[in-house]
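Chemist: My questions concern the predicted model and sequence given below.
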Amino acid sequence: MRSLSSILLLALGSSVCNASALRGNGVDAQWIDSTALRLSFVLTEGDSVGSNYAVIATPRLVTAKGDTLLLKPTVFRGKRNMRYTERARFYNNAQQATADEVALGSEVRYDVMLRRADSPWIWEDKVYLDVAREKEGCCNVEDMAGRRMGDMVYVPQFVPALAVVEDNAGKAGELQKDNPVLMHVSQYKPYDNTRILRKEKGALYVHYPLNSSELKRDFRDNAQTLDRIVDITRSIMADSTSSVKIIQIVGLASVEGSQKNNVSLAGRRADALKAYIQKRVKISDKLFDCANGGEAWTELRDQIADGSFDGRDELLHIIDTEKNPDKREQMIRQLDGGRPYAYLRDNVLSDQRNSGYLRIYYDYVPDTAAKTINEATELMQEEKYDEALRKLLTVKDDKRAFSPLGVAYYMTGNRQKGLEYMKRAAADGNVQAKRNLEQYEAIMKAEQLKEK
């Protein structure tokens, strides 16, 4: 939305009684964003000073505080003065003058680019464009009345600070920020044994003793995990704007022992966790998705592949080539005198004696106000402010609409109403509203300077 901002410059007519009026016609000034000023104007001097004289005209930018920037001077010479000067330079073998020299009555166009980094005061105060003049004769130089061509004030362009409003996902959405075990139901996917659960961030796990499906609070860190599961579920169930849709539990067992026993064990472990939750939270069976993951061969293979120990490659080969799970386990136990298996027993298998995986999926009442506000924001980004304002007025009581309402009112000409909403949003901590208020205050300051 950035555009070229025109300078506020008033071209003044000549009011000096001297007949050789310096004209300020053709003055043009433009602020190029907030970093540069392009100033163009035409300078001329009449011939009333006479043919024997020259007028040295020096344009300058000044402020009431005394800041001054001199531009390149121009010398306007009468016909005789021009001949005298050229003759003197010829006989004295003098260098040509550095200032532009033209005949009286000529027009000289100035086109200068000024950088904020070099003269920041031009952007901070009321600046006058005037011309200092001196009359030069054969033997002396005397001051002449100056000419004011105009005054200018940099008025910053208002570039609205806008942001997308987050969906209000209810209590579940709020909890999700600190509890990645929560996911929106749109992200749900059924379990299959190709998934590497341990690498899915945010899931919670409870652990079981070897060959047991008894869920003990005092085993490892179960108490903390179980309390967290129950607290999250209760909070969402009590909220009117969000709801639990699926509690997914995948029961797993380590690969130790017979496959038949382990598959049964994994199923009982998943059921035990489900029963624990239902005993503490009133929740229907239909909200549970309990999957029997059986022996955790996928998890085991992934952990072995990530490790670095003797027998690693041989273990991977056995897992990848032996199809019978019971025979596969036996080969792993016997490999290299049981040393690789001992490593697995002490460092890996204990983590697989658990219910495997739990995640809670939620849904929430659609946030239509957020949708409306975001649609209005898109319209303002396309500079369709009237249409955006009409949309925003339908949700004007939602405090998330205050900041964009401030922008919409401001850009449609109702500055007072815009300021009111900007202040309300800023008081509520809205970052965009604070930035817009800063811009508004800078613009008001500049406009007050203009009126002085």
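Modeler: Right, received. Where do you want to start?
Chemist: Every contact and neighbour count from this point should use C-alpha atoms.
Modeler: Noted.
Chemist: N222: what's it in contact with?
Modeler: Residues in contact with N222 (C-alpha atoms under 8 Å, 6 or more residues apart in numbering) are V206, H207, K216.
Chemist: nope, A291 is what I meant
Modeler: A291 sits in contact with Y191, Q248, I249, V250, G251, G267, A270, where contact means C-alpha under 8 Å, 6+ apart.
Chemist: For the third one, give me its contacts.
Modeler: Shown here is I249, whose contacts under the criterion C-alpha under 8 Å, 6+ apart are A270, L273, K274, F288, D289, C290, A291, S355, G356, Y357, L358, R359.
Chemist: this is the other structure I want to compare:
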Amino acid sequence: MKRKNIYIIILAFVSISFSLEAQVRYLDRIKVENQTAVNENDMLLVYLDLVLNQLQLNTNEMITLTPVVTANGDTQSIKLAPVIINGNRRQKMVERGLVLKNRFLFEQTPQSIVQRENGMPQVVHYSATVPFESWMSDASLSLQEAVTSCAECELGEGQQLVVQRILPPAYIPTYKLTYIVPDVEPVKQREDRYTATLNFRVDKHNIDRNYMNNEAILTNVDNVVTELMNNKDLTVSDFKIEGFASPEASVAYNKALAERRADSFADYLSKKFNVARNRMKVSGYGEDWNKTREVIAASGIADKAEILRIIDNVSNPDARDTELMKLSSGSTYQTMLREYYPKVRRTEYTVSYVARAFSVEEGKKVIKSNPKLLSLNEMYLIGQSYPADSKEFKEVFDIATRLYPNEPIAIINSAAADIEGGNNQAAIDRMQRIENDPRAWNNLGVAYARMGNFGKAKEYFDRAAARSDNDAVANTEELQKVEKQSPQQ
């Protein structure tokens, strides 16, 4: 029983000895220096120096160092060609195997095979090339170590991180956008146009509130004018009143009738709202064949094609009536008189006013309720008060473009807001109308650069820079940094 216990102790000691021997590792004595990597022509090139100065290697041992590229946060990886470091005796064995062309000498063809000269400075210059894959843009580099002895028994293995990110992160350019501060509008003159389709008795020009649906029409007029007159944000300056007649009588008669009816409407406004008649410009335009054609074209009336032909081809307005009366034995003309001509008779009135100036905080409320009271300059200041990536920022510039659709500054600033929000194609489409305006070139360049069209971006940056646009000069430098790195990423 006692001897058996001794055997167990001896076996345990031998087992511990082998376990300790299996943990031989040398990675902490090997220093990695000058590690670099580039993506060139869709090939990943890895360079590093292995400094062996502190390594003392047993004569029968072999170290296999395998660089491994591994995707950060993923399982994808690739082993690069290994480096073989041998002790004296092991080096001779390897050399004999190479002479004999032993195919099973290494699992993977080594990048280099070196003999360690213990006690001597020694550096292994390593390089490897593998096809580049997209996941390598964010990948780590580590060294796997495997130590074996002459009998191919494994003495130890390990792994050490060399660098968390083998390639530098993609350069993120900071492009400068062009925003143009609009000129201050000294007097914000505005006007709103309205239509009143009042009904008049045949050949009459006086307004009868109780006739047909005039009550509803005049109530609407009253509401519109009252709201404008009582609005403390504006001052009404004058009115323009224009009368239009349907074409069932002579041209001269209809013009005079339209003028009298327009005068009646001006008298109504003057008395109702205490507006001096010298603040009203009154005109009578008589027959409105354009409106007549528009109303007929949108209708389903019988003989519509023939009616439109007569309007388009009979040049004498009075002669048109005669031709129209002949259609369908006169029934078509009666339908026109009854259902469509009343839509042509109307009074259009335009109210002109001056809007007051607004602070930014006031403007934030006005832009939601009555944005036309704001100047382009006020809208710009409101927009700039919001973060560039906010919904409100973009909305302000969109409203500015909607209210000032033909104003280049509004278009340029709204396009800049589109770019801020990542809507690069929308910005390009918006600026196509003013593509020849040098002030738009820098923003066009930024939009194309962000879409990856570096050729077009450079074209616009160069054109803008040639006109001393400092933002375009700075953006050209940013583009060059991106282009320099783009083959690598």
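Modeler: Everything's here; your move. For clarity, every value in this text was computed on a predicted model and none was experimentally measured.
Chemist: does F393 of structure 2 really touch M379, like I thought?
Modeler: No: under the criterion of C-alpha atoms under 8 Å, F393 of structure 2 makes no contact with M379, lying 10.2 Å away.
Chemist: Unless I misread the structure, K445 of structure 1 falls within a strand.
Modeler: No: assigned with DSSP: H, G, I helix; E, B strand; the rest coil, K445 of structure 1 falls outside any strand and is helix.
Chemist: Structure 2: strands as residue ranges?
Modeler: For structure 2, the strands defined by DSSP state E cover 31-40, 43-51, 62-71, 77-79, 83-86, 112-115, 123-131, 139-148, 154-163, 188-196, 234-245, 280-287, 346-355.
Chemist: so what does the shortest one touch, helix or strand wise?
Modeler: This points to strand 77-79 of structure 2. Applying 3 or more C-alpha pairs under 8 Å, 6 or more residues apart in numbering; DSSP states H and E, we find strand 77-79 of structure 2 packed against strand 62-71.
Chemist: Now do the strand it packs on: which elements does it pack against?
Modeler: Taking 3+ C-alpha pairs under 8 Å, 6+ apart as the contact cut, strand 62-71 of structure 2 packs with strand 77-79, strand 83-86, strand 139-148.
Chemist: And that strand, what's buried?
Modeler: Going by neighbour count (16 or more other C-alpha atoms under 10 Å), the buried part of strand 62-71 of structure 2 is M62, I63, T64, L65, T66, P67, V68, V69, T70, A71.
Chemist: of all the helices and strands packed on strand 62-71 of structure 2, which lies closest to I16 of structure 2?
Modeler: Smallest distance to I16 of structure 2 across those (C-alpha to C-alpha): 18.3 Å, for strand 139-148.
Chemist: list the helices and strands the closest one packs on?
Modeler: Other helices and strands packing on strand 139-148 of structure 2, by 3+ C-alpha pairs under 8 Å, 6+ apart, are strand 62-71, strand 154-163.
Chemist: of the ones you listed, which approaches I9 of structure 2 most closely?
Modeler: Using C-alpha to C-alpha, the nearest of these to I9 of structure 2 is strand 154-163, at 23.3 Å.
Chemist: with structure 1 superposed, average distance for that closest one?
Modeler: Compared with structure 1 after fitting, strand 154-163 of structure 2 deviates on average by 3.9 Å (mean C-alpha distance after the TM-score superposition for structure 1).
Chemist: Can you list the helices and strands that that strand packs against?
Modeler: strand 139-148.
Chemist: now the strand it packs on: how far from the chain's centre is it?
Modeler: Distance of strand 139-148 of structure 2 from its chain centroid, counting by C-alpha atoms, centre = their mean, to the nearest Å, is 44 Å.
Chemist: which residues sit against that strand?
Modeler: 24-27, 61-72, 154-167.
Chemist: ok, back up a step: of the helices and strands packed on strand 62-71 of structure 2, flag the one that's most buried.
Modeler: Mean neighbour count (mean count of other C-alpha atoms under 10 Å) peaks for strand 83-86 among those, with a mean of 24.
Chemist: Quick one: list the elements packing against that strand.
Modeler: Strand 83-86 of structure 2 packs on strand 62-71, strand 112-115, going by 3+ C-alpha pairs under 8 Å, 6+ apart.
Chemist: Fine by me, thanks again.
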